[in-house]
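Undergrad: Just to be clear, the model below is a prediction. Sequence and coordinates:
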Amino acid sequence: MFTRTRFVTHRLSHVAGRKFGSSYSQIPKLSSLQEFQEQILDSKNGVKVIDFYATWCGPCKAMTPHISKMMQEYPSVDFYKVDVDQAMDVARSCDISAMPTFMLVKDGRITSKVVGANPAALENGIKDTL
């Protein structure tokens, strides 16, 4: 049963990646606390969404097509991603304890977080932050 579940999940994410992956793959990846500070907190212009994810996380993969769609619907919003396994210092400093977690930032100030794979909550968070 577990093997089949993994196969189905892998297959669905592979299909989603082909259809929507190009937008998501273009999201800048933040790899260090210094980079996060410079790009997100020190930048005082606009709305930013940071996707804290893990490569092994099924719900994170399920959010990929939704994020790609939001990138097209909200072109004024800058999207970034942080792999929590590669940038543990960033995840720790932002108190990330579950994946996916989406942090919304406006003009260098953290406005809210959306924890879990909840496309509606993320979109509402973006609308409220704009």
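TA: Looks like it arrived, so ask away. Bear in mind the structure is a predicted one, so any value in this text is a computation, not a measurement.

Undergrad: contacts and neighbour counts: CA atoms only from here.
TA: Fine.

Undergrad: which residues touch the closest residue to Pro28 other than its chain neighbours?
TA: Nearest residue to Pro28 in three dimensions, chain neighbours excluded: Tyr80, at 5.1 Å (Cα to Cα, 6 or more residues apart in numbering). The contact partners of Tyr80, taken as Cα atoms under 8 Å, 6 or more residues apart in numbering, are Ile27, Pro28, Lys29, Leu30, Lys48, Val49, Ile50, Asp51.

Undergrad: Surely the fifth one is within a strand?
TA: Which is Lys48. Yes - counting by DSSP: H, G, I helix; E, B strand; the rest coil, Lys48 is found in a strand.

Undergrad: ok, and here's another one to check against it:
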Amino acid sequence: MGNCLHKGNCNDGDSDHHVDFASGNVQIITTLESWNQNIERAKKDSKIVIANFSATWCGPCKMIAPYFSDLSQKHSSIMFLLIDVDELADFSTSWDIKATPTFFFLKDGNEFDRLVGANKSELEKKIAALTDVVPH
């Protein structure tokens, strides 16, 4: 499991390596308006939201990004959002992000769980628990 605590602490030295952080059914959130629209749509559709607060310079974030995208394709009953902590710094600060990646699990716009770090097995367990109760 890896965490990046701040820029420069966790650069994997491969800054030229491009990782597609938002493929599959992952929605990139670049504005507060976009966040609000997606949260409202999730409420209307009774979807759980998993918000991945991440950073392009973070090695563990790069490692888990393709897995997060794969999960988004497998679990269409869940909305997957990606927020770059540098691009939306003030917004990210309001969520008290201490390390990247941090995954927030939301229902009706409210946090009910979180996972800090690029822990694939724990992320999968949390999603499996959700899909037991969320209709497909």
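TA: Nice, I can see it. Predicted model, so just to flag it, every value in this text is computed and none were measured.

Undergrad: Tell me the buried residues within the contacts of Tyr80 of structure 1.
TA: Neighbour counting by 16 or more other Cα atoms under 10 Å classes Ile27, Lys29, Leu30, Lys48, Val49, Ile50, Asp51 among those as buried.

Undergrad: Secondary structure element for the residue nearest to the first one when sequence neighbours are not counted, which one?
TA: Once its chain neighbours are removed from consideration, Ile27 of structure 1 has its nearest residue in Tyr80; the separation is 5.5 Å (Cα to Cα, 6+ apart). Element membership of Tyr80 of structure 1 [criterion: DSSP states H and E] is strand 78-83.

Undergrad: Provide the aligned range in structure 2 for that strand.
TA: With TM-score structural alignment applied, strand 78-83 of structure 1 matches the range 79-84 in structure 2.

Undergrad: Give me the distance from the matching stretch to the chain's centre.
TA: 5 Å (Cα atoms, centre = their mean, to the nearest Å).

Undergrad: Stretch 101-111 of structure 2 too?
TA: Centroid separation for stretch 101-111 of structure 2 versus its chain: 9 Å, with Cα atoms, centre = their mean.

Undergrad: How about stretch 32-51 of structure 1?
TA: The answer for stretch 32-51 of structure 1 is 13 Å, by Cα atoms, centre = their mean.

Undergrad: what's the first-to-last distance across it?
TA: 14 Å (Cα to Cα, to the nearest Å).
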